[in-house]
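# Provided below for reference: sequence and predicted model.
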Amino acid sequence: MASSSSPVRPAVEYVEITAEAAGQRLDNFLVTRLKGVPKSHVYRLLRKGEVRVNKGRAKPEYRLAAGDVVRLPPVRRPGPEQASPRGRAAGLRLETAILHEDERLIVLDKPAGIAVHGGSGLSHGVIEALRAARPDAPYLELVHRLDRETSGCLLVAKRRSALRALHELLRNGQIEKRYLALVQGRWDLGQVKLEDRLRKTIRGGERVVTVDESGKAAASIFRPVEIRNIASLLEVHIMTGRTHQIRVQAAEAGHPLAGDERYGDREFNRLMKTLGLERLFLHAASIGWEDPASGEWRMYSAPLPDDLRAVLSRLEARGG
């Protein structure tokens, strides 16, 4: 009798594309369908013509249509229960961090310290951990991203149609995302809209974002919540979703984020460590949008984590 952890026995499969799956690229469909198979092998199968669409070769960027029949060649892939114990543990941790779930969507309160995707020396991230915890889930994809050290609201789509709809809202700036950030010093700018052009670059082998006229437009509204001399708590409403947007704009305004090792102030960060801050003080506090189907406003919020609340308490006790 075969072990339950044996690889799935390879066999040719023919998959008819449903309206739900229509519209996605062939390579993305294969990566999702052939869970556990390296991407390099998926692209090799495409190059060799072993994957067929309607009995013919197809390019990776081909957009699938409802009714297409995709031939999947025999390919060994690990059984779902082969996920690492660490990955399963992370998945179970995320299950307890679910703020809302329905048939189309999961809203997570992502803990700080876990990346949204595996890579860069990490064997798993949010999406890999969720898939390990739910091996029978037919579809789980990130709607957007959060930095590894940022906690708070993160959306995961359970259906391709939900992902498409939410991506459309994101492109049109129709999803409202608000963050809580602790910044250096006394914030005397009041409520202000900061607009910059941000460009990704490599500096000293590390990816950084700089203000550059050749970059992409970024806009955020910074509103003071609690102003102190040492540090000020702000609510930030981002109107675009550029990499490190809040961190770079706050630093450019002369008020870098507490705990920001990349764009922040070293002495300020040392001071914040004495108050117990062990990571970036940035939390995705809420996310909301108008549901295209029902017209209802959907809003989800994640409370400030205990570690960040404790920092604020110590700041107050110090007369910050």
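Yep, it's here. Numbering: from 1, shown residues only.
# every contact and neighbour count from this point should use C-alpha atoms.
Will do.
# from the contact counts, what lies against the helix or strand where residue 225 lies?
When elements are assigned from DSSP states H and E, residue 225 belongs to strand 216-226. Packing contacts for strand 216-226, counted by 3 or more Cα pairs under 8 Å, 6 or more residues apart in numbering; DSSP states H and E, involve strand 192-203, strand 231-238.
# ok so residue 44 is a strand residue?
No: assessed with DSSP: H, G, I helix; E, B strand; the rest coil, residue 44 is helix; it does not lie in a strand.
# tell me how many other residues crowd it.
Neighbourhood size, residue 44 [other Cα atoms under 10 Å]: 12.
# in TSV, list the helices and strands packed on strand 216-226 along with distance to residue 288.
Converted to TSV, the helices and strands packed on strand 216-226 look like this (distance: least, Cα to Cα, whole Å):
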stretch	distance to residue 288
strand 192-203	20
strand 231-238	11
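# so of these, which one's packed in deepest?
Compared across the helices and strands packed on strand 216-226, strand 231-238 shows the largest average neighbour count, a mean of 22 (mean count of other Cα atoms under 10 Å).
# quick one: residues in contact with the next helix or strand after it.
Counting by DSSP H and E, the next helix or strand C-terminal to strand 231-238 is helix 245-252. Helix 245-252 is contacted by residues 183, 194, 196, 198, 209-211, 218, 220, 236, 238, 256-257, 260, 263-264 when judged by Cα atoms under 8 Å, 6 or more residues apart in numbering.
# alongside the first one, take a look at this:
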Amino acid sequence: MSVEKELSSREGEQTAKVYFVNIDEDTAGQRIDNYLMRILKGVPKTRVYRIVRKGEVRVNKKRVGADYRLQSGDVVRIPPVRVAEASAPVRPADKVIAQLEKSVLYEDDQLLIINKPSGLAVHGGSGLSYGVIEALRQLRPENRTLELVHRLDRDTSGCLVIAKRRSMLRHIHNLLQQKGKVEKLYHALVVGKWAARKQLVNAPLLKNVLQSGERMVRVHIDGKKCRTAFRVMERFPNMTLVEAYPITGRTHQIRVHCLHAGHAIAGDEKYGMDEDNQSQRQFGLKRLFLHAASIQFELPDGRLLKVEAPLPDELAGVLSVLRGK
């Protein structure tokens, strides 16, 4: 058993000795605080920061800050620390397991891309026992380093990328920081007649949290720069199917930019009008009509990977009704 596996398995025990961990290429690039919280399961976050601050954790025999990024070849000293017994993870519902098992669009030894179902959050928290990543970790226990590469809103379906290795996670994150290196395309059904000439929405977005705890995003001059390109795909009476290409990557970007353009996304209960959402039920729409249709980027070996996610049946059915089929 490796040192990392031994540490993460010692629930409810006091590690009675000092451990020395050699950092490999897959672990390199990770912050020391995040690394420690991952392998010291059950140790409170405050305790992790305390042992780093007091110098009990050393890298190459030297003190480091919590924000130090590990490098391949580093030797990390981990002091004796009590690992609290963790509660058993909540098992995902059988329906969720079945959905995820048939949602795989692409997989190799470093990467997993799924067609995320609508209604399933990408990770647990905020009252949710689990999300996609927690469910996948239970379904794929042999893949101990599964990590989300990016996020999708809970109600959005489509291409979601999960890295199996830290090296792949770093590779795609590096691409995401470069303009045009990762191409994401979304399909959205919006309210009203989208003008063909409206091909770019350039409006800064600002996040804020309401007293209820709900996170909202709005266009504001003090927000972060944000741009989304649009193309009309198909027109219906008082509705338009558009293709959205986010040039930047902000929270709720496409939803808020559509609203700013005067065309809320159909079925959007957060930013849309209640009367519009109610009337759209006559077409069989019971969810947000936003779908991550494809993603494209270059793999480390130089090959270009493009993965497409078919439109879910419930959204395809809405379009069939609108087309009169």
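Good, I have the coordinates. Computed from a predicted model, the values in this text were never measured in an experiment.
# hang on, the earlier thing: looking at the helices and strands packed on strand 216-226 of structure 1, which is closest to residue 167 of structure 1?
Across these, residue 167 of structure 1 has its closest neighbour in strand 231-238 (15.9 Å, Cα to Cα).
# read off where that closest one ends up in structure 2.
Mapped onto structure 2 using TM-score structural alignment, strand 231-238 of structure 1 spans residues 239-246.
# what's the answer for stretch 296-310 of structure 1, then?
Using TM-score structural alignment, stretch 296-310 of structure 1 pairs with 303-317 in structure 2.
# and the matching stretch, how far apart are its ends?
35 Å (Cα to Cα, to the nearest Å).
# figure out how far it is from the centre of its chain.
Relative to its chain's centre, stretch 303-317 of structure 2 lies at 17 Å (Cα atoms, centre = their mean, to the nearest Å).
# in that stretch, which residues are buried?
By neighbour count with 16 or more other Cα atoms under 10 Å, stretch 303-317 of structure 2 contains the buried residues 307, 308, 309, 310, 311, 315, 317.
# which residues touch the last one?
Read it as residue 317 of structure 2. For residue 317 of structure 2, the contacting residues are residue 284, by Cα under 8 Å, 6+ apart.
# so residue 34 of structure 1 sits against residue 77, correct?
Yes: using Cα atoms under 8 Å, residue 34 of structure 1 is in contact with residue 77, at 7.2 Å.
# and the gap between residue 59 of structure 2 and residue 36 of structure 2?
12 Å.
# helix, strand, or coil at the most centrally placed residue in structure 2?
What sits nearest the mean C-alpha location of structure 2, by Cα atoms, centre = their mean, is residue 151, with 2.0 Å. Going by three-state DSSP, the secondary structure assigned to residue 151 of structure 2 is coil.
# same deal with residue 144 of structure 2?
The local conformation at residue 144 of structure 2, judged by three-state DSSP, is coil.
# how much space between the alignment partner in structure 1 of it and residue 55 of structure 1?
Using TM-score structural alignment as the criterion, residue 144 of structure 2 maps onto residue 138 of structure 1. Separation of residue 138 of structure 1 from residue 55 of structure 1 (Cα to Cα): 25 Å.
# returning to what we had before: in strands, which of the buried residues of stretch 303-317 of structure 2 fall?
Secondary structure from DSSP state E places 307, 308 of the buried residues of stretch 303-317 of structure 2 in strands.
# many thanks, we can stop here.
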